[in-house]
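Colleague: Next comes the sequence, and after it the predicted model I'd like to discuss.
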Amino acid sequence: MKTMTSKICFRKLKIVILLVLLVLPLFVFPTKLTDMAGRKVDVPASPKRLVPYDAKTSILVFPCAGSKLLAKGMISGTRFLPYLSEEYKQLPTVDIKNLENVLSFQPDLIIAGAFLPEDPLEKFDKLQSKAGIPVVVVDLSLDKLDETYRFLAELLQADAACEPLISYLQRVYQQVNELKGRKSLSDVSVYYTLGADGLMTDPSGSRHTEVLDYLAVPIAAKIPLPSGGHAQVNLEQIIAWNPDYIFATAFKGDSNPAERILSNPAWKSIKAVQTKKVYVVPGEPYGWFDHPPTVNRICGLIWLSELFYDYSPEQAKADIKLFYRLFYQYDLKDTELTEMM
C-alpha cells in the first residue's frame, strides 16, 4: 500500500514539474544589467518591444533589432531618406518628449545612444522613472561602435544579426588605423562648415568633427568648443586660418554648398578655394560626418581615408557599398554611389 502511494506521489510530482517547465517560458523575469554608462538597470530577460530615444539611436539599432524595433526617432526637417531600407522608412516616429506617444507603443525597453562619458545621464534616469520603462544607454563614440554592437548582441539576444556588423567595423578600424600610422598630416588643415553662408563650423573635440579627429586631420577652426549646436565664425577668421581643404555639409535645403563657396569672390584668397579642394560631404540618407552623429560616420572614415591616406579607391567603394547593405539594408548601386560623391 505504501509503495503504491509512493508511486502515485511520484507521478504527481512529475506532472507538477512538467507543468512548471511548460509554463515557465511564458513568464519574463527581469534581469539586472549594467549598461554602457555604468547604470544598473532591471531589463526583461528577452526584450521584445523596443523604442529608441532619438534618431541617432534608431539608426544604430535598426540593423540588429529586426521586428523588435517598433519606431524610429524624430529628426528635424522633412527628409526623403533615399538609399535606406523601406522597412525602416515605414516605421512610425516616436516623440520621446511625449510620454503618451511613447507609452502607446507598449515598449518593454527604451534604448538611448549617448556620447560617453561626456553626456549627462540625468535625462535618461528621469525618463525611466516617469515612464516606468527601463532605459538602457549605449555608447555612440565613433571608436567604440564595435563594442556597442557587442553589447546590443547580448542585450537583444541578436548574435547572428550583430556579428557581421562587428566584423565589418573591426576590419575598417584596423585598416584605417594602420594607414594613418604610416603618414602624418601635420602640414594640412581642414575647415568644416555647414549652413547657407559657410560661417557655421565646429572645432576639434566636437562630436560633429569626430571623423576628422579620429583620422588625426588638423582642424583649422581654433575656437572654443560650443556648449550646444555649432559655432558661428566670420570670413576674416577663415581667411586667417587659410585651410587647405574645406568640407561643406548641405544644410536645410542647401543643395551645393561647395559650389557656392567656390563661386563667391569673398573666399577667393583661401588656399582650398584656389586649389579647388572644396568638397560636399555626402549626406544620403544621413551625413558621413554627422547629422546625426551615429554609425553613419563610418562612411566618412572610409571616404577621408581614401582622400588623405592610401585607402584604395576600389576598396573604399566596396566597403561603403557593404556598409549600406549591412547597416541600411540597401543594395547601393555604383551609379548611386557616384552621384553621392
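Modeller: Structure's in. What do you need? What you see is a predicted model, and the numbers here were worked out from it, not measured in a lab.

Colleague: C-alpha from now on. contacts and neighbour counts both.
Modeller: Will do.

Colleague: what ranges do the strands span in the stretch 1-150 of the chain?
Modeller: Listed in chain order, the strands of the stretch 1-150 of the chain (DSSP state E, counting those that start in this stretch) span 30-34, 40-44, 50-52, 72-73, 93-94, 109-114, 135-139.

Colleague: Can you tell me which of these is most buried?
Modeller: Taking mean count of other C-alpha atoms under 10 Å as the contact definition, the stretch among the strands of the stretch 1-150 of the chain with the greatest mean neighbour count is strand 50-52, which reaches a mean of 28.

Colleague: Could you list every helix and strand in contact with that one?
Modeller: Counting contacts by 3 or more C-alpha pairs under 8 Å, 6 or more residues apart in numbering; DSSP states H and E, the secondary-structure elements packed against strand 50-52 are strand 72-73, strand 109-114.

Colleague: So what touches the longest one?
Modeller: Strand 109-114 is contacted by residues 43-44, 47, 49-54, 56-57, 124, 133-141 when judged by C-alpha atoms under 8 Å, 6 or more residues apart in numbering.

Colleague: Surely Lys32 touches Pro134?
Modeller: No - Lys32 is beyond contact range of Pro134, at 10.7 Å (criterion: C-alpha atoms under 8 Å).

Colleague: shared neighbours of those two, which are they?
Modeller: With C-alpha under 8 Å, 6+ apart as the test, Lys32 and Pro134 both reach Val41, Asp42, Val43.

Colleague: which of these lies closest to Gln232?
Modeller: For Gln232, the closest of these turns out to be Val41, at 39.7 Å, with distances computed as C-alpha to C-alpha.

Colleague: which residues sit in contact with the residue nearest in space to the middle of the chain?
Modeller: The chain has Thr294 as the residue nearest its centroid, 2.1 Å off, counting by C-alpha atoms, centre = their mean. With contact set as C-alpha under 8 Å, 6+ apart, Thr294 has these partners: Lys56, Thr57, Ile59, Leu60, Leu140, Ser141, Leu142.

Colleague: ok, which stretches of the chain are helices?
Modeller: Per DSSP state H, the chain carries helices over the ranges 2-23, 55-65, 86-89, 99-104, 122-131, 145-155, 159-180, 210-214, 235-241, 257-262, 271-274, 297-308, 313-327, 334-340.

Colleague: and here's the other structure:
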Amino acid sequence: MNRLLVTLLAALTLSLGAQAREITDMAGRHVVIPDRIERVFGAAPPLNVLLHAVAPETMLGLSFPVPPEARPYFPERLRGLPVVGGVFGMGQQMNPESVLMQKPDVALAWKSPFIDQARIESAFARIGLPVVFVQLDTTAEWPAALRFTGRLLGHEAKAEEEARAVEQVLARVGKVVNAVPEAQRPRVYYAEGPDGLATDCHRSFHTEAIELAGGYNVFRCEPKDHMGMERVSIEQVLAFAPDIIIAQDRNFVASVGKDARWRGVKAVQAGRVLVVPRWPHNWIDRPPSIMRVLGIQWLANQFYPQAYPFELRRETREFYQRFLGVSLSDAEIDALFR
C-alpha cells in the first residue's frame, strides 16, 4: 500500500470517527456508517442505476463511460462524473486509489447468490470503506431496495413514491399476464451478441423481463452462472420457432433479415425482431435495473397490444422524468428504438 493510499485511508478513518450510526444492510450485516452520507460509491452497474434513481447528487463516479449517443439521457451532472469502475459486473474494475480520491462516505455493493460476498467485503476492508449490500436481482426486489436506499440516504419520500410506482406496474402487468394460459403466450427468443446466437435461460434473472411481460422464453433451462450468454446454434433457433425475437445488438437487428441462416426463423419471416432500448441504462438486462419497470410494459404491449395498451412516448417521458431526472423530446424517445 503506497503513501498516497495510506494518507487517504487515514483521512477517511478520521472522518468516519466524527459521527456514526449502525445499520443492518440487506445481507443482514451490521455496518457502522457515517451519520451523514453525501458521497456514495456504487460498486456495480445496478447500484449506479439505484443511486441515479434515488440520490443522483451523491454519486461520485460511474462504472463505465457515457458514450456520446447516451448523453441526452443522463442528467448533466452525471455526464461529467469520472469512471471509477466497480468490483462486479460490466465496466472497468475498481482502482482502490481512484475510489478513495473521490472521498466516498460509503460503498453500495450488490447482494446476489451468484456473487462472492466475502471477496467484496475484503476488497473494501482493505481500503477502510464501509460497504452496504443491497439486494436487487429481480424486479420484485426493487421496491424494497428503493425504500432501503431512501432511508439510508435521507430520501424516504422520493424512494417511497418510486417503490409504489414499481409495485403498481408489476400488479398491472401481472393481471394481464396471469389471464393468459402459458400455451397461448408468444414464443420469444432472446438474442444476444453480434451474431444473435447467445441467449439466457428462462430461469435466469437476465431474461426476467420477458417472463414478467408474458412471453414464453423458448430457451428452457437453469442458468449455469451469473453471467449467462450461453451459446446456441442456428439449428436450435430454427427448432425453437420463436414468434418474436428480442435483441440487444442493433447491427444484428439491421442485418438479420439479409442473413440466409436466419431467413427460415419464424420471427424473422414475420418481421418481429425488436431491439432493446439501452440509454441511459438497458431496459431489460445488463445491468438488471429499475429500467425493467419500463421494459416489461413495452414488451407486454408488444405481446398483448389489445390487453395492455401503452402510450410509448408519454409513458417513456414520464418514467425518465420521475426516475432519471431528464426531460426527453419526441426525437430523443424515438431514437431509443433505432
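Modeller: Looks like it came in fine. Since the structure is predicted, the reported quantities are computational estimates derived from the model, not experimental observations.

Colleague: who wins for proximity to Arg171 of the first structure among the strands of the stretch 1-150 of the first structure?
Modeller: Of all the strands of the stretch 1-150 of the first structure, the one in closest proximity to Arg171 of the first structure, counting by C-alpha to C-alpha, is strand 135-139 (19.3 Å).

Colleague: Now do that closest one: which range of the second structure does it align onto?
Modeller: Counting by TM-score structural alignment, strand 135-139 of the first structure falls onto residues 131-135 of the second structure.

Colleague: contacting residues around the matching stretch?
Modeller: Stretch 131-135 of the second structure is touched from outside by 25-27, 31, 106-112, 121, 124, 141-142, 145, with contacts defined as C-alpha under 8 Å, 6+ apart.

Colleague: one step back: any idea which of the strands of the stretch 1-150 of the first structure gets closest to Phe10 of the first structure?
Modeller: Nearest of the strands of the stretch 1-150 of the first structure to Phe10 of the first structure, taken as C-alpha to C-alpha: strand 30-34 at 32.3 Å.

Colleague: what's near enough to touch the closest residue to Phe62 of the first structure other than its chain neighbours?
Modeller: Residue nearest to Phe62 of the first structure in three dimensions, not counting chain neighbours: Leu69, with 6.8 Å by C-alpha to C-alpha, 6 or more residues apart in numbering. With contact taken as C-alpha under 8 Å, 6+ apart, Leu69 of the first structure is in contact with Arg49, Leu50, Val51, Pro52, Val61, Phe62.

Colleague: For the third one, give its distance to Val190 of the first structure.
Modeller: Spelled out, that is Val51 of the first structure. Between Val51 of the first structure and Val190 of the first structure the computed distance is 38 Å (C-alpha to C-alpha, to the nearest Å).

Colleague: and if you look at Ile298 of the first structure?
Modeller: According to C-alpha to C-alpha, Ile298 of the first structure stands 19 Å off from Val190 of the first structure.

Colleague: before we move on, what about Lys144 of the first structure?
Modeller: 24 Å.

Colleague: ditto for Ile8 of the first structure
Modeller: Look at Ile8 of the first structure and Val190 of the first structure: by C-alpha to C-alpha, they are 83 Å apart.

Colleague: Give the equivalent position in the second structure for Tyr286 of the first structure.
Modeller: By TM-score structural alignment, Tyr286 of the first structure lines up with His281 in the second structure.

Colleague: sorry, back to before: and Ile8 and Val190 of the first structure? Which one has more around it.
Modeller: For Ile8 of the first structure versus Val190, neighbours defined as other C-alpha atoms under 10 Å are more numerous around Val190 (21 against 12).

Colleague: how about the more buried one, what's its partner in the second structure?
Modeller: For Val190 of the first structure, the equivalent position in the second structure is taken to be Val188, counting by TM-score structural alignment.

Colleague: Report the contact partners of that match.
Modeller: If you count contacts by C-alpha under 8 Å, 6+ apart, then Val188 of the second structure has Ile210, Gly215, Tyr216, Asn217, Val218, Pro242, Asp243, Ile244, Ile245, Ile246 around it.

Colleague: which of the residues you listed line up with contacts in the first structure?
Modeller: On the basis of both residues aligned by TM-score structural alignment, their matches' C-alpha atoms under 8 Å, what survives of the contacts of Val188 of the second structure in the first structure is Gly215, Tyr216, Asn217, Val218, Pro242, Asp243, Ile244, Ile245, Ile246.

Colleague: residue in the first structure matching the first one?
Modeller: Residue correspondence, TM-score structural alignment: Gly215 of the second structure in this structure matches Val217 in the first structure.

Colleague: from what I can see its match touches Asp187, true?
Modeller: No - contact criterion C-alpha under 8 Å: Val217 of the first structure and Asp187 do not qualify, at 9.5 Å.

Colleague: more crowded one of the two?
Modeller: Here Val217 of the first structure and Asp187 are compared on neighbour count by other C-alpha under 10 Å; more neighbours surround Val217, at 21 against 8.

Colleague: need the contact list for that one.
Modeller: Residues near Val217 of the first structure by C-alpha under 8 Å, 6+ apart: Leu185, Ser186, Val188, Ser189, Val190.

Colleague: Of those, which ones are shared with the second structure?
Modeller: Under the criterion both residues aligned by TM-score structural alignment, their matches' C-alpha under 8 Å, the contacts of Val217 of the first structure that remain in contact after alignment to the second structure are Val188, Ser189, Val190.

Colleague: now the last one: how far from His208 of the first structure?
Modeller: Using C-alpha to C-alpha, one gets 14 Å for the distance from Val190 of the first structure to His208 of the first structure.

Colleague: can you check the first one too?
Modeller: Val188 of the first structure sits 19 Å away from His208 of the first structure, taking C-alpha to C-alpha as the criterion.
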